[in-house]
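> below are the sequence and a predicted model for it; my questions follow.
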Amino acid sequence: MKLPSSSATNLNKPNLRHFLKTQDYTKQELTDILALMGMLKDARRDNALPQLFAGKTLAMIFEQPSTRTRVSFEAAATLLGGHAQFLSPKDIHLGAKESLEDTGRVLSRMADIIMARVDHHDTVAGLAEHATVPVINGLCDWLHPTQIMADLFTMLEHLPSNKQLSDLTVTFVGDATNVCSSLMFACTKFGMTYKHICPERFKAPAKWVDIAETNCAVSGGKLVLTDDINQVAGSDIVVADSFYWFGQEEEKEIRLSTFIPEYVVTQELMEKAGPESIFMHCLPANDQRECTREVMESDRSVIFDEAENRLTAQMALLVYLTHKNFSQPDEATRARHQEKIGDFLATL
């Protein structure tokens, strides 16, 4: 039997939504988030960010290490007037001494939003199923949606002249990573041409292809899967990512020998892509493996704009997912509580 809740966080909030994958959002909703990113970035530039997360707490669960995800979320919460808590496997009992269900329910009573960077998608999905506050997927084994919001915004900032997002050709060179999948889904949802160039052995699985092709049928986008590196020609944006990741250490040598040197993004490859093509990478980058340092430091590279926009994305997501339940007490309410507590403390 479920007992009535005494929680101060108002369980079963109206308008509760999670951000587990971009496929859960319409093109218009994603466009709205991108617009909000732009306004918040402008406000940050003017040191005039509205305190839209004031008095709120972000719980950050990390099963995997991170630089950009941790710093960007923590900074976003602080800049917007709130607070973030870092929770590693050493700090909480997630999935060990305490179930996902109980973890989600407990954190919902103490935090206003949860971000989880996890080994497996089932973990973040399980948290969302039982949480009564928004849950954000900070990365899992097959998706990295917060990275892709930063990527889309970076594309907007560096659009070729006379082009819109739907006009772009985005080419991902390398392994079928969680960035590859998330970028594939977002680009095809926006009507772009998305090329995945990699050895046959490491191509995107059928499940991903089905999702992307369904998007293309609605948006008019195009999906190209090939092992021919020459197909990079005509690309507006070339994207690279690591050839191996956590859990793939045993495959490291075979992966490197398969991808290198043909699929390394070099200056020559960027020239082949096109005279105005730009280079993106989610970082960290293993230079001289998936890309060269020359490309990373070139005028074509926007990787550090892209990294900064992780903060832009996180600010927007915190606001977008909590703004409908955001409220500040009026001065009369503040004064009433202050007087009541003050009078009590004076008796102690």
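Sure thing, it's come through.

> use CA for all of it now, contacts and neighbours both
Noted.

> how many other residues sit next to the closest residue to residue 296 other than its chain neighbours?
Among residues not flanking residue 296 along the chain, residue 303 sits closest, at 7.2 Å (Cα to Cα, 6 or more residues apart in numbering). A total of 21 residues lie near residue 303 under the criterion other Cα atoms under 10 Å.

> and for residue 135?
Residue 135 has 29 neighbours, counted by other Cα under 10 Å.

> repeat for residue 86
Taking other Cα under 10 Å as the criterion, the count of residues near residue 86 is 13.

> that older thread, contacting residues for the residue nearest to residue 296?
By Cα atoms under 8 Å, 6 or more residues apart in numbering, the contact list for residue 303 reads 279-283, 296.

> just the buried subset of these, written out for ChimeraX, thanks.
The following ChimeraX line selects those of the contacts of residue 303 that are buried, judged by 16 or more other Cα atoms under 10 Å:
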select :279,280,281,282,296
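
> what's the closest of the contacts of residue 303 to residue 66?
Closest approach to residue 66 among the contacts of residue 303 (Cα to Cα): residue 283, at 10.2 Å.

> gap between the residue most central in space within the chain and residue 270?
In the chain, the centroid-proximal residue (Cα atoms, centre = their mean) is residue 146; its distance is 0.9 Å. As judged by Cα to Cα, to the nearest Å, residue 146 and residue 270 stand 26 Å apart.

> try residue 202
Using Cα to Cα, residue 202 is found at 22 Å from residue 270.

> with neighbour numbers in mind, choose between those two.
residue 270 (22 against 17).

> what lies in contact with the helix or strand hosting residue 136?
Residue 136 is located in strand 135-139, with elements delineated by DSSP states H and E. With Cα under 8 Å, 6+ apart as the test, strand 135-139 has contacts from 17-21, 69, 113-119, 124, 127-128, 144-146, 178.

> and these, which of them are in helices?
69, 124, 127-128, 145-146, 178 (DSSP state H).

> what ranges do the helices span in this protein?
Using DSSP H, the helices of the chain run over 27-45, 68-79, 100-110, 121-130, 145-157, 178-189, 206-219, 252-259, 267-273, 293-296, 303-322, 331-346.

> on that earlier part again, nearest residue to the residue nearest to the centre of the chain in space, please, no chain neighbours.
Leaving aside its sequence neighbours, residue 146 sits nearest to residue 138 (Cα to Cα, 6+ apart; 6.2 Å).

> below is structure B, check it against A:
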Amino acid sequence: MTMMSATPAEIRHLISIKDLSDDEFKSLINRAEYYKKIFKSNDSTELQKQHLKLLGKTVALIFTKRSTRTRISTEGAAAFFGGQPMFLGKDDIQLGVNESFYDTTKVVSSMVSCIFARVNRHQDILNLAKDSSVPIINALCDRFHPLQAICDMLTIKEHLDYENNKLKMAWIGDANNVINDMAIAALKLGIDVSVATPPGIELEREIKDAGERVAAENNCQFTCTHDSLAACKDAHILVTDTFVSMGEEFAKEAKLKQFAGFQINSNLCSVAAPNFKFMHCLPRHEEEVTEEVFYGENSIVFEEAENRLYAAMAAIDIFVNHKGDFNSKP
């Protein structure tokens, strides 16, 4: 696919992975890998050079949902480039209280270099992007989680080298925002994807259609099933997420009954590839994965979590520092 660069009058936003071409998505992973090396090198000259890119600028973090990894990684990425992160929680600003989305977006975007938004509704992301004068970076909404997908693919690249090995990823769990981006991301890299959800739970039709299209373009397999054991067969990556999302706690008992048989445990791992890796975006609950697997030698969850920092760096560098030019050099 051909990369698309922003024109001077056009603002590129990071809304979801399916909005990016394959090459654009690969650029984000490579950029994250590049900045990880710089960050860990402790080269003071190089670090100072990067620190000048957003010196004197502010990066807004509009969060209506609590977080650990997202807040730390986005604030850290802003500071890396010399920007001042400004956390704007739901109790800190007038948004949704006595000021419209439009008014808040116009005001905030006029004073900052970009906005990371971790919100409830996907429509909130779209509203921000429609009216903002600076890039909007989706730090999670109820439909997508693109920063997580960038860090996940970087982690897979580091541990399993998808560029030189044919891989299969098995998702065992809910049809949610994480897999909506992660499935498309993996397929863009030529990784086979098998999604296993409990009976009665299906991926959105739009995600299925996009996944099937990308799989056909990249000569890889994309399957959806309700058989968790079949999905795990010969998989190199086993991944899951919470069965009870924030805001769904009232339905926990019913959800856990629905997800019986979908815990990643030694039984599911026994049919995976011998060198399989286990991934989880955290926080983790026991019903999703046993401690044996989560803390076992095949788990790469903490490396995955750390890579959220470099994913945020990559997003800032391309969408903010280089104004959406994916062909730019770091």
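Sure, I can see it. Please read all numbers here as calculations on a predicted model, not as lab measurements.

> any idea what the TM-score is?
After superposition, the two chains reach a TM-score of 0.90 (TM-score structural alignment, normalised by the length of structure 2), with 311 aligned residues with a Cα RMSD of 1.8 Å.

> before we move on, back to that, for the residue nearest to the centre of structure 1, what are its contacts?
By Cα under 8 Å, 6+ apart, the residues touching residue 146 of structure 1 are 137-139, 310, 313-314.

> looking at structure 1, name the residue matched to residue 34 of structure 2.
The equivalent of residue 34 of structure 2 in structure 1 is residue 39 (alignment by TM-score structural alignment).

> how near is its match to residue 274 of structure 1?
In terms of Cα to Cα, residue 39 of structure 1 sits 31 Å off from residue 274 of structure 1.

> what's the answer for residue 317 of structure 1, then?
Residue 317 of structure 1 sits 34 Å away from residue 274 of structure 1, going by Cα to Cα.

> likewise for residue 312 of structure 1?
As judged by Cα to Cα, residue 312 of structure 1 and residue 274 of structure 1 stand 29 Å apart.

> tell me which of the two has more neighbours.
Per other Cα under 10 Å, whichever of residue 312 of structure 1 and residue 274 has more neighbours is residue 312, with 26 against 16.

> what comes into contact with stretch 166-175 of structure 1?
Contacts of stretch 166-175 of structure 1 (Cα under 8 Å, 6+ apart): 180, 187, 190-199, 202-203, 221, 232, 234-244, 259, 263-265, 290.

> look up the closest residue to residue 34 of structure 1, ignoring the ones flanking it.
residue 153 is the one closest to residue 34 of structure 1 (Cα to Cα, 6+ apart), at 6.2 Å.

> count of neighbours near that neighbour?
Neighbours of residue 153 of structure 1 under the rule other Cα under 10 Å: 24.

> same check, this time on residue 335 of structure 1
Residue neighbour count, defined by other Cα under 10 Å, stands at 12 for residue 335 of structure 1.

> and residue 157 of structure 2, by the same measure?
18.

> contacting residues around it?
By Cα under 8 Å, 6+ apart, residue 157 of structure 2 lies in contact with residue 163.

> distance of it relative to residue 243 of structure 2?
On the measure of Cα to Cα, residue 157 of structure 2 and residue 243 of structure 2 end up 26 Å apart.

> that older thread, between helix 303-322 and the strand holding residue 136 of structure 1, find me the angle.
Computed by axes from the mean of the first three to the mean of the last three Cα atoms, to 10 degrees, the angle separating strand 135-139 of structure 1 from helix 303-322 equals 160 degrees.

> on average, how far is strand 135-139 of structure 1 from the matching bit in structure 2?
Once fitted to structure 2, strand 135-139 of structure 1 is off its aligned match by 0.5 Å on average (mean Cα distance after the TM-score superposition for structure 1).

> so that strand aligns onto which residues of structure 2?
Taking TM-score structural alignment, strand 135-139 of structure 1 hits residues 136-140 over in structure 2.

> what's around residue 226 of structure 1, how many residues?
Per other Cα under 10 Å, the neighbour tally for residue 226 of structure 1 reads 16.

> show me what it lines up with in structure 2.
Residue 226 of structure 1 maps onto residue 225 of structure 2 when the alignment is built from TM-score structural alignment.

> skipping adjacent residues, who's closest to that match in space?
Of all residues not flanking residue 225 of structure 2 in the chain, residue 196 sits nearest, at 4.8 Å (Cα to Cα, 6+ apart).

> roughly how far apart are that neighbour and residue 269 of structure 2?
Separation of residue 196 of structure 2 from residue 269 of structure 2 (Cα to Cα): 14 Å.

> residue 130 of structure 2 now?
With distances taken as Cα to Cα, residue 130 of structure 2 is found 44 Å from residue 269 of structure 2.

> same check on residue 27 of structure 2?
32 Å.

> also residue 49 of structure 2?
According to Cα to Cα, residue 49 of structure 2 and residue 269 of structure 2 sit 45 Å apart.

> what does residue 115 of structure 2 give?
Counting by Cα to Cα, the separation of residue 115 of structure 2 from residue 269 of structure 2 is 40 Å.

> what's the answer for residue 44 of structure 2, then?
Distance, residue 44 of structure 2 to residue 269 of structure 2, by Cα to Cα: 44 Å.

> what of residue 51 of structure 2?
Plainly put, residue 51 of structure 2 is 44 Å away from residue 269 of structure 2 if you go by Cα to Cα.

> please tell me how far the closest residue to residue 279 of structure 2 other than its chain neighbours sits from residue 193 of structure 2.
Distances taken as Cα to Cα, 6+ apart place residue 239 nearest to residue 279 of structure 2, at 4.7 Å, with adjacent residues excluded. Distance of residue 239 of structure 2 to residue 193 of structure 2, given as Cα to Cα: 11 Å.

> can you check residue 59 of structure 2 too?
Relative to residue 193 of structure 2, residue 59 of structure 2 is positioned 35 Å away (Cα to Cα).

> ditto for residue 27 of structure 2
21 Å.
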